[in-house]
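**Student:** Sharing a model prediction with you, sequence too.
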Amino acid sequence: MNKLLLFVLIVFLSLFVANAQDSRYGIRVGANLSSISSDDIEEDAEDARIGVAVGFFAEYYVTNHISIQPELQFSSQGNKAEDLRVNYIQLPVIFKYNFNQVINLQLGPQAGLKIWEWEDNGLREANFNTINFAAVGGLGFNITDNFYIDARYEYGINNLYEQEGIQREFKGNLTNIQLSIGYRL
């Protein structure tokens, strides 16, 4: 199922890119405020984690008002408690609606590949899933033709915890607020 979804996404992206009028590339750097939403986490471990996000993007303009922006980024997420920290390489595909030259609305899916988690989970039996899917929404503001800032909210849509080999079921999902600045080359 995941392979079919990925294939459909790649075909869909290819069609947009083939019809794109103009394209720009760049880098973005930002700060995350993330937390794991779960009833299985003790109250003293619920504090949000402040992390970093850094990556590259390509923006393809389909029309004057619509663009698609696939990205590849590193993102540190999880909770403040060390055993609830996790880092991802993420692939968001952001669809933008540009209201004017300054403001845009951003929506899209995101797939994340876990590249690190705290090794010693202490008393927690659960590990994080290798793949995390999320829905992303946000607003962007163009400062100049090259610089922009954006604010995004990410909501994990699959169970964050791996269920194999554990005695009880853990459930939870990631939520993340991200503020970033970008530079278009």
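**Tutor:** Cool, got the structure.
**Student:** okay, CA-based contacts and neighbour counts for the rest of this
**Tutor:** Will do.
**Student:** I'd say residue 51 and residue 76 touch.
**Tutor:** Yes - shown here, residue 51 and residue 76 form a contact pair, counting by Cα atoms under 8 Å, at 5.0 Å.
**Student:** For the two, list the residues in contact with both.
**Tutor:** residue 32 (Cα atoms under 8 Å, 6 or more residues apart in numbering).
**Student:** Settle it for me: which of the two has more neighbours?
**Tutor:** Neighbours were counted for residue 51 and for residue 76 using other Cα atoms under 10 Å; residue 76 has more, 24 against 20.
**Student:** Included below, for side-by-side comparison, is a second structure:
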Amino acid sequence: MKRLLFAALAVFSFVSINAQEDDSVASETTFGLKGGYTSLTLKVSAEGNSASDNVGGFYIGAFAEFNASEKFMIQPEVVFASYSEDGESSGVLMVPVLGKYMANEDFGILFGPQFDYLTNEEDSEGLKRFGIGLALGASVDVSDEVYIDARYTFGISNRIDGDLEGLEGFDITARFNYLQIGIGYRL
């Protein structure tokens, strides 16, 4: 977990330094807070068959927007998501590093990698705690300070940690996909 937080800090620092060095671009940097609804879907595939299950929850976090040009910015985030079902809850720390293409003054297209980490050790039995996904989405500015965004993250990494007891020799994969719909506030 320390490595994930260090990586997030390094990305924020690197992008901030690069944005400050380029005076020819509108190097405005904005920070803010965000939160909303999230859904986690676990998709398991084995020998040509697949099944999935999802659980809902909420997320809160912080973001930065670093202008790279008039139409493009980098938007790293650090987000904590909590999922709850049948009285049991799980936490996931997410660090997306998104490119944001502004199609017009108020509408942006989001894309980029998302790193996630299962925070509860007991929830990760048989699963890898660290995962990588590809996020795609959109954002709409409601005002200069407030925006609404929605994104879907496709899990890329297989989350199965080794052979599962009793299922050795089977080709089993598990991926986490995330849906997020929320609101952000620029400080």
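**Tutor:** Done, it's in. None of the values given here were measured: they were computed from a predicted structure.
**Student:** Can you calculate the TM-score here?
**Tutor:** Taking TM-score structural alignment, normalised by the length of the first structure as the basis, the two superposed chains have a TM-score of 0.78; 169 aligned residues with a Cα RMSD of 3.0 Å.
**Student:** What ranges does the second structure have for its helices?
**Tutor:** 2-21 (DSSP state H).
**Student:** all strands of the first structure, in order?
**Tutor:** For the first structure, the strands defined by DSSP state E cover 22-37, 49-61, 66-78, 85-98, 103-117, 127-128, 131-142, 147-156, 161-162, 173-184.
**Student:** Tabulate the ones you listed (JSON lines), appending distance to residue 16 of the first structure.
**Tutor:** Converted to JSON lines, the strands of the first structure look like this (distance: least, Cα to Cα, whole Å):
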{"stretch": "strand 22-37", "distance to residue 16 of the first structure": "11"}
{"stretch": "strand 49-61", "distance to residue 16 of the first structure": "8"}
{"stretch": "strand 66-78", "distance to residue 16 of the first structure": "8"}
{"stretch": "strand 85-98", "distance to residue 16 of the first structure": "11"}
{"stretch": "strand 103-117", "distance to residue 16 of the first structure": "14"}
{"stretch": "strand 127-128", "distance to residue 16 of the first structure": "33"}
{"stretch": "strand 131-142", "distance to residue 16 of the first structure": "19"}
{"stretch": "strand 147-156", "distance to residue 16 of the first structure": "23"}
{"stretch": "strand 161-162", "distance to residue 16 of the first structure": "34"}
{"stretch": "strand 173-184", "distance to residue 16 of the first structure": "20"}
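**Student:** Could you point out which of those sits nearest residue 6 of the first structure?
**Tutor:** strand 103-117 (9.4 Å; Cα to Cα).
**Student:** how much space between the residue with the largest distance to the centre of the second structure and residue 46 of the second structure?
**Tutor:** The outermost residue of the second structure, judged against the average C-alpha position, is residue 166 (32.9 Å), by Cα atoms, centre = their mean. Distance check for residue 166 of the second structure against residue 46 of the second structure: by Cα to Cα, to the nearest Å, it reads 14 Å.
**Student:** And residue 6 of the second structure, by the same measure?
**Tutor:** Distance from residue 6 of the second structure to residue 46 of the second structure, by Cα to Cα: 35 Å.
**Student:** Give the equivalent position in the first structure for residue 98 of the second structure.
**Tutor:** Under the alignment (TM-score structural alignment), residue 98 of the second structure maps onto residue 94 of the first structure.
**Student:** List the residues that contact that match.
**Tutor:** 68-71, 106-109, 136 are the contacts of residue 94 of the first structure under Cα under 8 Å, 6+ apart.
**Student:** give me that answer again for 7 Å
**Tutor:** The neighbours of residue 94 of the first structure, taking Cα atoms under 7 Å, 6 or more residues apart in numbering as the test, are 68-70, 106-108.
**Student:** What is the burial count for residue 122 of the second structure?
**Tutor:** Using other Cα under 10 Å, residue 122 of the second structure is surrounded by 9 other residues.
**Student:** Please disregard the earlier target; I meant residue 109 of the second structure.
**Tutor:** So residue 109 of the second structure, with other Cα under 10 Å, has 20 neighbours.
**Student:** Nearest residue to it in space, please, no chain neighbours.
**Tutor:** Leaving aside its sequence neighbours, residue 109 of the second structure sits nearest to residue 138 (Cα to Cα, 6 or more residues apart in numbering; 4.5 Å).
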